[in-house]
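Asks: Here you go, sequence then predicted model.
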Amino acid sequence: MRLFIVAVISVLMLNSCKKKVEETKKTKEKLTYASFGKEIIADDAIASASMLAHFKDMNVGDSINSKMVATVKNVCQAKGCWMTLDLGNGNETMVKFKDYGFFVPKDITGKQVIVNGKAFVNEVPVEELQHYAEDAGKSAEEIAAITQPKKTFSFEADGVLIVQ
């Protein structure tokens, strides 16, 4: 009798797991994207946490080709000519677009994106940091408080998908 009960419970658990896998597949299939820049596909994008690990292993001047999925933290409010993406643990990456060839909508903060291109570690001069702060709508006091260059995790995207 115990063996029968164990068998029934096992079958029920397997059916439950199978349904969850099917629901996950359906959710992934339903995702639609707005595309900007070079046509890219969503497949093979690494998680932002994995990208953070790669960035931490790199030195200033190092670069790698990559495709990652992340959440938008901020977007240039002047034109949509750059965005920052959340890498987790208080880290972010500054994304610019290859050859200034395309822009993204200014209202995508909080949305999930997939970016394809080159990841690199950069040291950004004070003037450039102040320019980005101005583009982001920061106050004059916040801009004036930027007085040191900053080592940043950067990304030059040739294509972007925005989850709709």
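Replies: Thanks, I have it.
Asks: contacts and neighbour counts: CA atoms only from here.
Replies: OK.
Asks: Tell me how far Asp43 lies from Met13.
Replies: Applying CA to CA, to the nearest Å, the value for Asp43 to Met13 is 30 Å.
Asks: can you pull out the strands in this structure?
Replies: 33-37, 46-47, 63-75, 82-88, 91-97, 112-124, 150-163 (DSSP state E).
Asks: would JSON lines of those with mean neighbour count be doable?
Replies: Shown next, in JSON lines, are the strands of the chain (neighbours: other CA atoms under 10 Å):
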{"stretch": "strand 33-37", "mean neighbour count": "16"}
{"stretch": "strand 46-47", "mean neighbour count": "15"}
{"stretch": "strand 63-75", "mean neighbour count": "20"}
{"stretch": "strand 82-88", "mean neighbour count": "22"}
{"stretch": "strand 91-97", "mean neighbour count": "20"}
{"stretch": "strand 112-124", "mean neighbour count": "21"}
{"stretch": "strand 150-163", "mean neighbour count": "21"}
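Asks: Put this next to the first one:
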Amino acid sequence: MKKTILSLFAVATLVACNQTKPTADATEPVATTEEAADNTYGSGFAEENVVSASQLQTLVQDKDSVEAVVTAEVVESCQAKGCWMDVKLADNSTMKVTFRDYGFFLPIEDLKGRTVVFTGTAKREVISVDDQRHYAQDARKSKDEIAAITAPKEELRFVADGVILK
């Protein structure tokens, strides 16, 4: 049952990220002047009880999921649509951050090195080869780098309700 749900989630993610960019009057929300001024995307939130990405790793160890407000450094972001970002963890690995129900997107500009604060839910997931390759294509990796992805991997994932770019 878990594999079926995970497979359906993976297919939905691939389909949503491969769609052409919607027009301004479609589902993508338009940033308000206030949002544009303070670099907030998605739901607004208070920067309270903020934990580092490293602390989040510890919090999730023995739980199915954790609700948190997290700060981290962006390592890579989606260059196709702005639908995900990878943030740095303490062991130099990364955590993929996606946005709940594709309700908002980040700017397509290179966000590498930017500090972000985000709120939502963290959990461990097994990521299929197809999903890993899809994300590598979004990041404009080389064909050799994409072909080198040959095994599923378990990683910490985060679904954000809101993001603040610092």
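Replies: Everything's here; your move. In this text the structure is predicted, and so the values were computed from the model without any measurement.
Asks: Let me see the contact set for Gly113 of the second structure.
Replies: In this structure, Gly113 of the second structure makes contact with 73-75, judged by CA atoms under 8 Å, 6 or more residues apart in numbering.
Asks: The longest helix along the first structure - contacts with which helices or strands?
Replies: Ranked by residue count and defined by DSSP state H, the top helix of the first structure is helix 2-30. The contact analysis (3 or more CA pairs under 8 Å, 6 or more residues apart in numbering; DSSP states H and E) places helix 2-30 of the first structure against no helix or strand.
Asks: Just to check, Arg133 of the second structure is in contact with Ala148?
Replies: No - using CA atoms under 8 Å, Arg133 of the second structure is not in contact with Ala148, being 9.1 Å away.
Asks: Show me what Lys123 of the second structure aligns to in the first structure.
Replies: The equivalent of Lys123 of the second structure in the first structure is Phe120 (alignment by TM-score structural alignment).
Asks: What does Val69 of the first structure correspond to in the second structure?
Replies: Match for Val69 of the first structure (TM-score structural alignment): Thr71.
Asks: Okay, that match and Ala136 of the second structure: tell me how far apart.
Replies: According to CA to CA, Thr71 of the second structure and Ala136 of the second structure sit 24 Å apart.
Asks: which residue sits closest to Thr109 of the first structure, ignoring its sequence neighbours?
Replies: Nearest in space to Thr109 of the first structure, with sequence neighbours left out and distances taken as CA to CA, 6 or more residues apart in numbering, is Val72 at 5.0 Å.
Asks: List the contacts of the one you found.
Replies: Val72 of the first structure is in contact with 83-86, 108-113, counting by CA under 8 Å, 6+ apart.
Asks: The counterpart of Pro149 of the first structure in the second structure: neighbour count?
Replies: Alignment note (TM-score structural alignment): Pro149 of the first structure maps to Pro152 of the second structure. Using other CA atoms under 10 Å, Pro152 of the second structure has 13 neighbouring residues.
Asks: I figured Pro152 of the second structure hits Ile127, correct?
Replies: Yes - if you go by CA under 8 Å, Pro152 of the second structure and Ile127 touch, sitting 5.5 Å apart.
Asks: In the second structure, what residue corresponds to Asp160 of the first structure?
Replies: For the record, residue 160 of the first structure is Val, not Asp. Val160 of the first structure maps onto Val163 in the second structure when the alignment is built from TM-score structural alignment.
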